[in-house]
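Colleague: For reference, the sequence and a predicted model appear below.
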Amino acid sequence: MSLENILKKNPLIPVVAADTTDQANNILYKLRNKNIKIVEFTLRTPNALEVIKEVIQSNEDFVIGVGTITTLEQLRKCSLLGADFLVSPGTTIEMLKFARDHNLPYVPGGVTAFEIMTILEYRFNVIKLFPAEIVGGINLLRTYQAVFPQVKFCATGGINTTNKDKYLNQENVIAIGSSSLV
């Protein structure tokens, strides 16, 4: 399934951190009980890579992504985990080249017009907008709809149960990520 189809089918993405496999499996148990079958595990804990690898291997019924990828080396390591998607809060030219050359399901982060145009040059049209609420939120997305109609955003940062529907109702928002969904 393509990255866009994964996100269209699962527009609410819980963003979580887990330091142990037990902790990760407990999170997945809670999500299953809420009928949520997608999750983004972040690289914010010391054991994140090992935990994510184990969770991916033992939970084939879940769409599992890896987030908070901030370096090329992390992207390389994460590309070997078998994750359904990979997410960065920002990106670099080297990360874009690697993801493109290896046909990775990568969601690079971009906020400014320059960043978005650079990401588009590398043929990525799904972009993470982070931190969405701080950088202009809905107003910024409305502006970008006219300027970059080919871009679909995954908005994250400051999104919660109160404002999530405003984001999901934006034509150029394909998905939202939030820790409040757990």
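Modeller: That came through, no problem.
Colleague: For the rest of this, base every contact and every neighbour count on C-alpha atoms.
Modeller: Fine.
Colleague: tally of neighbours for Asp165?
Modeller: When neighbours are counted by other C-alpha atoms under 10 Å, Asp165 registers 12.
Colleague: go on, Ala113?
Modeller: Other residues close to Ala113 by other C-alpha under 10 Å number 12.
Colleague: Mind listing residues that contact the strand or helix carrying Asn5?
Modeller: Following DSSP states H and E, one finds Asn5 within helix 3-9. With C-alpha atoms under 8 Å, 6 or more residues apart in numbering as the contact definition, helix 3-9 has outside contacts at 84-85, 105, 126, 174-175.
Colleague: which parts of that helix are buried?
Modeller: 3, 6-7 (16 or more other C-alpha atoms under 10 Å).
Colleague: Same question for stretch 150-164.
Modeller: Quick answer for stretch 150-164 (16+ other C-alpha under 10 Å): 151-159, 164.
Colleague: can you give me the end-to-end distance of it?
Modeller: 22 Å (C-alpha to C-alpha, to the nearest Å).
Colleague: Tell me which helix or strand comes right after the top helix by length along the chain.
Modeller: Taking DSSP state H as the criterion, the chain has its longest helix at helix 21-33. Per DSSP H and E, the first helix or strand lying C-terminal to helix 21-33 is strand 38-42.
Colleague: so after that following strand, what's the next helix or strand?
Modeller: helix 48-58.
Colleague: helices and strands around that next one, which ones?
Modeller: helix 21-33, strand 38-42 (3 or more C-alpha pairs under 8 Å, 6 or more residues apart in numbering; DSSP states H and E).
Colleague: List the buried residues for the first one?
Modeller: Of the residues in helix 21-33, those buried under the neighbour-count criterion (16+ other C-alpha under 10 Å) are 21, 24-25, 27-28, 31.
Colleague: Next one for the comparison:
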Amino acid sequence: MATSTVADIVRLGPVIPVLAFDTPEQGEHVSRALHAGGVKVLEITLRTAAGLEAIERAAQIAPDIVVGVGTITKPEHCALAKKAGAKFGVSPGLTREIHQASLDAGLPLLPGVMTPTDIIVAMELGYEIVKFFPAVPAGGLNMLQAFHGPFPTLKFCPTGGITSESAINFLALPNVVCVGGSWLTPKAALAAQDWAEVTRLARAASELARPVR
């Protein structure tokens, strides 16, 4: 699927699931279940050893799936993820080294920010869309509303502590383009291999209303 920029990718759906898998096989099952529920964009994190192979498998599921790599904390993660088939990267924070590595790898990056200083650094490097992380512990809706004044053109993907109930409130903000969340893959459903439940949650997330921007 032709999605060359983060701006293209974040508009493919209101929710980007944040995923960590115990095994590549689990990752493939969950990715298929999410896609069946209409979720086209996945963030598969490098928090477990299964991450890279899960990305490789998920990227081959369907032509319209867009798989990203999450928890980029080292520059070398960018090239590894690109080789595995990732179409974009997500980091909890941002350094100039990670920024340069993403450019070198040809991996569009959604960098994490939490403070005004983080935001200014990201904007200096040319980012127009950033991840606000950890969203709820860092101030949630009130913080995003406060950011809109000094940074009126910047768009956010808040991630961290967002639930199926609160997601709609974040999506209603003028500076939010999508949200990230882990509620689409509850631990109980994964333990029971209840892929139908994952698909049900994915379908509900895909149908969340958001203003057209």
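Modeller: Thanks, I have it. What you see is a predicted model; the values in this text were computed from it and never measured.
Colleague: The helix holding Asn5 of the first structure maps to which residues in the second structure?
Modeller: Aligned by TM-score structural alignment, helix 3-9 of the first structure falls on residues 6-12 of the second structure.
Colleague: I figured Thr156 of the first structure hits Phe130, correct?
Modeller: Yes - counting by C-alpha atoms under 8 Å, Thr156 of the first structure does reach Phe130; the two are 5.3 Å apart.
Colleague: Could you pull out the helices in the second structure for me?
Modeller: 6-10, 24-36, 51-58, 76-84, 96-105, 116-124, 140-148, 167-171, 187-191, 195-206.
Colleague: May I see those helices arranged in CSV, with distance to Val67 of the second structure as well?
Modeller: Below are the helices of the second structure laid out as CSV (distance: least, C-alpha to C-alpha, whole Å):
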stretch, distance to Val67 of the second structure
helix 6-10, 10
helix 24-36, 9
helix 51-58, 7
helix 76-84, 10
helix 96-105, 15
helix 116-124, 23
helix 140-148, 26
helix 167-171, 21
helix 187-191, 20
helix 195-206, 15
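Colleague: Please indicate which of those has the most neighbours on average?
Modeller: Scoring these by mean neighbour count under mean count of other C-alpha atoms under 10 Å gives helix 51-58 as the most buried, with a mean of 24.
Colleague: whereabouts in the first structure does it align?
Modeller: Against the first structure, helix 51-58 of the second structure falls on residues 48-55 (TM-score structural alignment).
Colleague: since we're on the alignment partner in the first structure of Tyr127 of the second structure, how many residues are nearby?
Modeller: The equivalent of Tyr127 of the second structure in the first structure is Phe124 (alignment by TM-score structural alignment). The tally of other residues near Phe124 of the first structure (other C-alpha under 10 Å) stands at 21.
Colleague: Same question for the one 4 residues further on.
Modeller: Applying other C-alpha under 10 Å, we find 30 residues neighbouring Lys128 of the first structure.
Colleague: which one in the second structure is aligned with Leu86 of the first structure?
Modeller: Checking TM-score structural alignment: Leu86 of the first structure goes with Gly89.
Colleague: no wait, Val173 of the first structure
Modeller: Checking TM-score structural alignment: Val173 of the first structure goes with Val176.
Colleague: which residues touch Val111 of the first structure?
Modeller: Here Val111 of the first structure is in contact with 129-130, 135 (C-alpha under 8 Å, 6+ apart).
Colleague: on that earlier part again, which two of the buried residues of stretch 150-164 of the first structure have the greatest separation?
Modeller: Val151 and Gly158 (20.7 Å; C-alpha to C-alpha).
Colleague: Need the helices and strands packed on helix 48-58 of the first structure in a markdown table (columns: distance to Leu140 of the first structure).
Modeller: As requested, those are exported to a markdown table (distance: least, C-alpha to C-alpha, whole Å):
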| stretch | distance to Leu140 of the first structure |
| --- | --- |
| helix 21-33 | 31 |
| strand 38-42 | 24 |
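Colleague: my guess is Gly180 of the second structure meets Gly161, correct?
Modeller: No - Gly180 of the second structure is beyond contact range of Gly161, at 9.2 Å (criterion: C-alpha under 8 Å).
Colleague: The longest helix of the first structure vs the second structure, average distance?
Modeller: With mean C-alpha distance after the TM-score superposition for the first structure, helix 21-33 of the first structure departs from the second structure by a mean of 1.8 Å once superposed.
Colleague: counterpart of that helix in the second structure, which residues?
Modeller: The aligned range for helix 21-33 of the first structure is 24-36, by TM-score structural alignment.
Colleague: same thing with stretch 136-143 of the first structure?
Modeller: Using TM-score structural alignment, stretch 136-143 of the first structure pairs with 139-146 in the second structure.
Colleague: ok so, going back, got the angle for the longest helix of the first structure vs strand 38-42?
Modeller: Helix 21-33 of the first structure and strand 38-42 are oriented at 150 degrees to each other (axes from the mean of the first three to the mean of the last three C-alpha atoms, to 10 degrees).
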